[in-house]
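Q: coordinates only, no sequence provided:
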């Protein structure tokens, strides 16, 4: 029987394009890949949760206006451009 790893972690095999993996290893070093991918997955899950909150709000009330979206971006990011900003609505 396989003993659990410290911190409740598990191994996972992931396929990705070679150039993406090369850029990842260049940025993190070989030992930093797991931490970087873990942070990226946590971030994406948080973004997915926010998108679900917005979708639920818009389903119950009405779509957010451009002004409301811009006000939220300003509150979150200040004068800096919002990361991943686009004119498409979040899914």
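A: Nice, thanks for sending it over. Because the structure is predicted, anything quoted here is derived from the model rather than measured. Residues are numbered from 1 along each chain as shown.

Q: CA atoms for contacts and neighbours, from now on please.
A: Noted.

Q: for the longest helix seen in the chain, the distance to its chain's centre please.
A: Of all the elements of type helix in the chain, the one with the most residues (DSSP state H) is helix 33-60. Mean-position distance between helix 33-60 and its chain equals 5 Å (C-alpha atoms, centre = their mean, to the nearest Å).

Q: next, the buried residues of it.
A: 33, 54, 55 (16 or more other C-alpha atoms under 10 Å).

Q: tell me who's in contact with residue 63.
A: By C-alpha atoms under 8 Å, 6 or more residues apart in numbering, the contact list for residue 63 reads residue 57.

Q: the structure to be compared is supplied as follows:
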């Protein structure tokens, strides 16, 4: 998992539960712990920004309808699978 880096990096100290750090180390691969955490934080920041966009939209236009949610999911993840076809 390689994350493009822009600009300078800075060092900081964080505390993690021992089990969390061990799980990261087991899964981090050659990118290492820092790259793994960088990617996770970037993802979380993107999800928070998306939540802000949705909240702003809903404040201006009302709650999203099930059809709007389904359309967004289809655009993000592709057409939903028909569960009745997988038998």
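A: Ah, there it is. It should be emphasised that the depicted structure is a prediction, and the values quoted were computed from it without experimental measurement.

Q: that older thread, so how far does the longest helix of structure 1 sit from its counterpart in structure 2?
A: Helix 33-60 of structure 1, aligned to structure 2 and superposed, deviates on average by 0.7 Å (mean C-alpha distance after the TM-score superposition for structure 1).

Q: related to what we said a few turns ago, between the buried residues of helix 33-60 of structure 1, which is nearest residue 26 of structure 1?
A: Comparing those against residue 26 of structure 1 with C-alpha to C-alpha places residue 33 closest, at 9.7 Å.

Q: and that closest one? What does it align with in structure 2?
A: Using TM-score structural alignment, the equivalent of residue 33 of structure 1 in structure 2 is residue 33.

Q: what residues does its match make contact with?
A: Residue 33 of structure 2 touches 24, 25, counting by C-alpha under 8 Å, 6+ apart.

Q: distance of it from residue 63 of structure 2?
A: 39 Å (C-alpha to C-alpha, to the nearest Å).

Q: again with residue 43 of structure 2
A: Taking C-alpha to C-alpha, one finds residue 43 of structure 2 at 25 Å from residue 63 of structure 2.

Q: what helix or strand is residue 12 of structure 2 located in?
A: Per DSSP states H and E, residue 12 of structure 2 falls between elements, in no helix or strand.

Q: my bad, residue 14 of structure 1
A: Applying DSSP H and E, one finds residue 14 of structure 1 in no helix or strand.

Q: ok, now the one 10 residues further on?
A: Under DSSP H and E, the secondary-structure element containing residue 24 of structure 1 is helix 18-28.

Q: on average, how far is that helix from the matching bit in structure 2?
A: Looks like 0.8 Å for helix 18-28 of structure 1 (mean C-alpha distance after the TM-score superposition for structure 1).

Q: what residues of that helix count as buried?
A: Buried residues in helix 18-28 of structure 1 (16+ other C-alpha under 10 Å): residue 24.
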